[in-house]
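sequence first, predicted model second:
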Amino acid sequence: MPKEIEPSQDQQKEQVWKLFTDGESNDEGAGTGLRITNPEGQDFTYAIRLEFKSTNNEVEYEALLAGLRIAKKPGARHLEAHVDSMLVANQIEGSYDAKDEKMASYLTQAKALMAAFITCKVKHIKRSENKQADSLSKLASVGF
């Protein structure tokens, strides 16, 4: 049986999917915005309204969880997730503790979903670098 050859770093770079997430919670509701870009450069965008009351930190995690699940469906194996929540990025990295029970649960779920990818990195970005996901989350949070 032939041995499967791991792709080189250059090949892996070409296969990286990019995920941009944002969450919005306000008086009208909560929503998440996602932008996923496949290795060919095609963008897929999602605005997801959440039907439960949640804090801004909770919706930031909800956005990441939804993005991880959606990216996995078409077969993404290498993922680079960009979040504008410093709390989420630092809890995943391990530099912040998830002291709250709910945040600890979100962190556990995120790490479990991330483990399904060959490589999965979460990077903190500025809100100004995340305008499309930010706009989508605001749209999803508005009550119609």
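Okay, I see it.

all contacts plus neighbour counts: C-alpha atoms, from now on.
OK.

can you give me the helices in this structure?
9-14, 56-72, 86-93, 101-114, 131-141 (DSSP state H).

could I get these in JSON lines, plus columns for mean neighbour count?
Formatted as JSON lines, these follow (neighbours: other Cα atoms under 10 Å):
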{"stretch": "helix 9-14", "mean neighbour count": "11"}
{"stretch": "helix 56-72", "mean neighbour count": "21"}
{"stretch": "helix 86-93", "mean neighbour count": "18"}
{"stretch": "helix 101-114", "mean neighbour count": "15"}
{"stretch": "helix 131-141", "mean neighbour count": "22"}
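
quick check: which of those is nearest to G31?
The closest of the helices of the chain to G31 is helix 131-141. By Cα to Cα, the value is 4.2 Å.

circling back: dump the helices of the chain to TSV, plus distance to L79.
Converted to TSV, these look like this (distance: least, Cα to Cα, whole Å):
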stretch	distance to L79
helix 9-14	10
helix 56-72	8
helix 86-93	15
helix 101-114	9
helix 131-141	17
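
could you point out which of these sits nearest A47?
helix 131-141 (5.1 Å).

packing partners of that closest one?
If contacts are counted by 3 or more Cα pairs under 8 Å, 6 or more residues apart in numbering; DSSP states H and E, helix 131-141 sits against strand 16-26, strand 29-37, strand 43-50.

another one to put next to it:
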Amino acid sequence: ADEGGSNNGDEPGDDDAGFNAHAFVAAKLEHVAADALERDLQTYERHLEAAVLKCVHDEVHEAFVHVSGELVSMEGTIARVQHPLADMEAKVGRMRGSIEAARGEAQTVLRQAARHEVARGFFAALLEASLVHND
């Protein structure tokens, strides 16, 4: 007997591979007791379920390993970016300090120049007054 059964694809149990489960069971029932066949099929079903779970686990594990590798690579990239950023922040901090110091010095020089300008104006006015008074 044809264990896979010849089928035209219209019988229940047909799948894309052409296996007909109903024909297979009917053929086995001629040679094997129904309860023994049921036990064998249940055992095979558990085996298939375990195989499916293993495949899923393996695929998930493989994906996890891949993603973990990507994360480790990303951590290295982040570390390489963070180091120059820390250096740049330190340089910017030093430059900011230098700029603030230069600004303070410029303000001091401007205040001194303003005082000198006031004094010069005073002395110029005093000189002019003295020249006008002496004439």
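Received the coordinates, thanks. What you see is a predicted model; the values in this text were computed from it and never measured.

tm score of chain vs chain?
Once superposed, the chains reach a TM-score of 0.21 (TM-score structural alignment, normalised by the length of structure 2), with 44 aligned residues with a Cα RMSD of 4.2 Å.

picking that back up, just put the helices and strands packed on helix 131-141 of structure 1 in a markdown table and tack on mean neighbour count.
Output for these, formatted as a markdown table (neighbours: other Cα under 10 Å):
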| stretch | mean neighbour count |
| --- | --- |
| strand 16-26 | 25 |
| strand 29-37 | 26 |
| strand 43-50 | 18 |
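
export these to TSV and tack on distance to L136 of structure 1?
Formatted as TSV, those follow (distance: least, Cα to Cα, whole Å):
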stretch	distance to L136 of structure 1
strand 16-26	8
strand 29-37	4
strand 43-50	5
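
out of those, flag the one nearest Q91 of structure 1.
strand 16-26 (15.8 Å).

report the inter-axis angle for the closest one versus helix 131-141.
Here strand 16-26 of structure 1 points in a direction 40 degrees away from that of helix 131-141 (axes from the mean of the first three to the mean of the last three Cα atoms, to 10 degrees).

which elements pack onto strand 16-26 of structure 1?
Applying 3+ Cα pairs under 8 Å, 6+ apart, one finds that strand 16-26 of structure 1 contacts strand 29-37, helix 56-72, strand 78-83, helix 131-141.

so which of the ones you listed gets nearest H124 of structure 1?
With Cα to Cα as the criterion, H124 of structure 1 lies closest to strand 78-83 of these, at 5.1 Å.

give the other helices and strands that the closest one contacts.
Applying 3+ Cα pairs under 8 Å, 6+ apart, one finds that strand 78-83 of structure 1 makes contact with strand 16-26, helix 56-72, strand 119-124.

just put these in CSV and tack on distance to A47 of structure 1.
Listed next are these as CSV, based on distance: least, Cα to Cα, whole Å:
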stretch, distance to A47 of structure 1
strand 16-26, 10
helix 56-72, 10
strand 119-124, 20
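
so which of the ones you listed is nearest L87 of structure 1?
Nearest of these to L87 of structure 1, taken as Cα to Cα: helix 56-72 at 7.5 Å.

which outside residues touch the closest one?
The contact list for helix 56-72 of structure 1, computed with Cα atoms under 8 Å, 6 or more residues apart in numbering, reads 17, 19-25, 30-34, 36, 81, 83, 85, 87-88, 103, 106-107, 109-110, 113-114, 116-117.

then stretch 105-121 of structure 1?
58, 61, 64-65, 68-69, 72, 76-81, 91-92, 98.

apply 6 Å and report the result again.
65, 77-80 (Cα atoms under 6 Å, 6 or more residues apart in numbering).

and which of those residues is nearest A47 of structure 1?
L65 (13.6 Å).

top helix in structure 2 by residue count?
For structure 2, the helix with the greatest residue count under DSSP H is helix 34-134.
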